[in-house]
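1. One predicted model, sequence on top.
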Amino acid sequence: MKLYIKNMVCNRCIMVVTSELEKLGLILLSVHLGEVEIAHPISDIQKKEIAEHLKLFGFELIDTKNSRTIEKIKTLIIDLVHHKNNQLDTNLSDFIATHMVQDYNALSNLFSEVAHTTIEKYYIHQKIERVKELLVYDELSLSEIAFQLNYSSVAYLSNQFKKVTGYSPTHFKQIKETKRKQIDEL
């Protein structure tokens, strides 16, 4: 049986969910971003208990097929941008359609309807959040960040950054107190 969990966005989330579900006595077969496979079926009462317990840590169980689809798309994008440095062998629409094994136009329409933003805007916001993170770490130059995140140029990265944040990357770096949005708030 699979459980679909919202707001699992990093390896630390996987560790927390694994630990908490094991504390509840569940036998886990696999745990991935947004998805947990458990060995045995669970009752509705157990499911409610799991949902309440995970909510304490900022996670939510997802029940509807559309919500699961949206979370899978978000997880794909988060993984691509934050863990794979935006290294695509193809364009974003083909990447998503291939991994979801569904028509991109249908996925795009569903995403826009449910998430109230487009896949492309969500993707851009994730990239900008990653740029902010790398700027705050102060280990890479803007050129290195642009290269690492597969931007065509520093100018393109800077223009997109300013359009989304209202600041140039240099200005943002100078005012590090600018709050970053959490991944699950995008």
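-> Sure, I can see it. Numbering: from 1, shown residues only.

2. drop to CA atoms for contacts and neighbour counts, all remaining ones
-> Noted.

3. Helix, strand, or coil at residue 42?
-> The three-state label given to residue 42 by DSSP: H, G, I helix; E, B strand; the rest coil is coil.

4. separation between it and residue 20?
-> Residue 42 sits 16 Å away from residue 20, going by C-alpha to C-alpha, to the nearest Å.

5. more crowded one of these two?
-> Ranked by neighbour count (other C-alpha atoms under 10 Å), residue 42 and residue 20 place residue 20 first, with 16 against 13.

6. secondary structure element for the more buried one?
-> Using DSSP states H and E, residue 20 sits in helix 11-23.

7. Quick one: name whatever helix or strand follows that helix.
-> Helices and strands here follow DSSP H and E; after helix 11-23, the next one along the chain is strand 28-32.

8. And that next one, what does it pack against?
-> helix 11-23, strand 35-38 (3 or more C-alpha pairs under 8 Å, 6 or more residues apart in numbering; DSSP states H and E).

9. which of these is buried the deepest?
-> Of these, the one with the most neighbours on average (mean count of other C-alpha atoms under 10 Å) is strand 35-38, at a mean of 18.

10. quick one: the most centrally placed residue in the chain and residue 8, what's the gap?
-> With distances taken as C-alpha atoms, centre = their mean, the residue of the chain nearest its centroid is residue 78 (3.2 Å). Computed as C-alpha to C-alpha, the residue 78 to residue 8 distance reads 10 Å.

11. One more to weigh against that first structure:
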Amino acid sequence: MFAKDVIIKRCSMNLYIKNMVCQRCIIVVKQILAGIGCETNDVLLGEIKLQEELSVEKFGLLTLKLNEVGFELIQEPNQRMVETIKKLIIEKVQTGFIEPHFTVSRYLKKYTLKDYSTLTKVFSANESCTIEKYFILQKLEKAKELLLYGDMAINTVARNLGYCSSQYFSLQFRKVYNYSPKEFIVAGAAARKPIDKVCLEYTKYP
């Protein structure tokens, strides 16, 4: 192998991280990497692109520091696939707009280049809910944010998140949380949940 090949290999080395769900997570991971002297090409949701291979000592320190703030390095391929699915769904939902005819199956197949049946099998085997339920729960948590801070009417939130009607949105909202969107607005921010915990929080969702 030529020296140039070694450099290319090292520059393309990626690490995958569980539980990164927002821009603040990226900032925290960048701070950890800087603190232990790791040079990177980029840090994305769920992924670190390293400039060079880590020593055993740095890898161990990085693992420890990430665990301290609730993150986890992923080495198993199926877990990496699950985190990729989560990342794609979160990124889509966080835009605050879901097209009327959007389907999560077509969306994931487009960006993972994998058959949806394979994705669902792997996801369900590693998580406490299906992809479809995870997508719904992420939409409902985004709805909470929009209802509290977006100054939007319930029917506008429902439409922006791809629901065919505000009635169906309210029905699904109550089915998951046991209270209506209007009741949530009264309860306020205390009723919100971290978006990386939705599967854990709502395993009883039918």
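-> Thanks, I have the structure now. Just so you know, these numbers come straight off a predicted model, no measurement behind them.

12. could you pull out the helices for structure 2?
-> For structure 2, the helices defined by DSSP state H occupy 3-11, 23-35, 56-68, 77-94, 104-112, 116-126, 131-149, 154-160, 166-177, 181-187, 198-201.

13. Check which residues of the last one are buried.
-> When you say that, I think you mean helix 198-201 of structure 2. Buried residues in helix 198-201 of structure 2, defined by neighbour count with 16 or more other C-alpha atoms under 10 Å: 198-199.

14. Remind me what that helix packs against, helices and strands.
-> helix 131-149.

15. if I look at the equivalent of the residue nearest to the centre of structure 1 over in structure 2, how far off is residue 167 of structure 2?
-> By TM-score structural alignment, residue 78 of structure 1 lines up with residue 90 in structure 2. Distance, residue 90 of structure 2 to residue 167 of structure 2, using C-alpha to C-alpha: 24 Å.

16. Run through the residues that contact residue 78 of structure 2.
-> By C-alpha atoms under 8 Å, 6 or more residues apart in numbering, residue 78 of structure 2 lies in contact with residue 122.

17. Show me what it aligns to in structure 1.
-> With TM-score structural alignment as the criterion, residue 78 of structure 2 pairs with residue 66.

18. Quick check: its match vs residue 182 of structure 1, distance?
-> 23 Å.

19. Nearest residue to residue 68 of structure 1 in space, please, no chain neighbours.
-> Nearest non-adjacent residue to residue 68 of structure 1, counting by C-alpha to C-alpha, 6 or more residues apart in numbering: residue 62, 6.1 Å away.

20. What number of neighbouring residues does that neighbour come out with?
-> 18.

21. What of residue 136 of structure 2?
-> Neighbours of residue 136 of structure 2 (other C-alpha under 10 Å): 19.

22. Structure 1: which residue goes with that one?
-> Per TM-score structural alignment, residue 136 of structure 2 is aligned with residue 124.

23. what's the answer for residue 169 of structure 2, then?
-> For residue 169 of structure 2, the aligned position in structure 1 is occupied by residue 157, per TM-score structural alignment.

24. picking up where we left off before, kindly name the residues of structure 2 that line up with the helix holding residue 20 of structure 1.
-> Using TM-score structural alignment, helix 11-23 of structure 1 corresponds to residues 23-35 of structure 2.

25. Give me the mean distance between that stretch and structure 1.
-> Its matched residues in structure 1 lie on average 1.3 Å from stretch 23-35 of structure 2 after superposition (mean C-alpha distance after the TM-score superposition for structure 1).

26. Other residues contacting that stretch?
-> Residues outside stretch 23-35 of structure 2 that contact it (C-alpha under 8 Å, 6+ apart) are 20, 39, 43-45, 62, 65-66.

27. Go again with 10 Å.
-> 17, 19-20, 37-40, 42-48, 50, 58, 61-62, 65-66, 69-71 (C-alpha atoms under 10 Å, 6 or more residues apart in numbering).

28. Also stretch 144-158 of structure 1?
-> For stretch 144-158 of structure 1, contacts defined as C-alpha under 10 Å, 6+ apart pick out 80-82, 84-88, 127-128, 130-132, 134-135, 139-143, 160-164, 167-170.

29. Then stretch 11-19 of structure 2?
-> 5, 25, 29, 40-54, 63, 66-67, 70-77, 79-84, 86-87, 195-197.

30. Let's see that with 7 Å instead.
-> 46-52, 71-74, 80, 83, 196 (C-alpha atoms under 7 Å, 6 or more residues apart in numbering).

31. Off-centre distance for the match of helix 11-23 of structure 1?
-> Stretch 23-35 of structure 2 sits 17 Å away from the centroid of its parent chain (C-alpha atoms, centre = their mean, to the nearest Å).

32. Equivalent analysis for stretch 127-140 of structure 2, please.
-> Distance, centroid of stretch 127-140 of structure 2 to centroid of chain: 11 Å (C-alpha atoms, centre = their mean).

33. Appreciated, that's everything.
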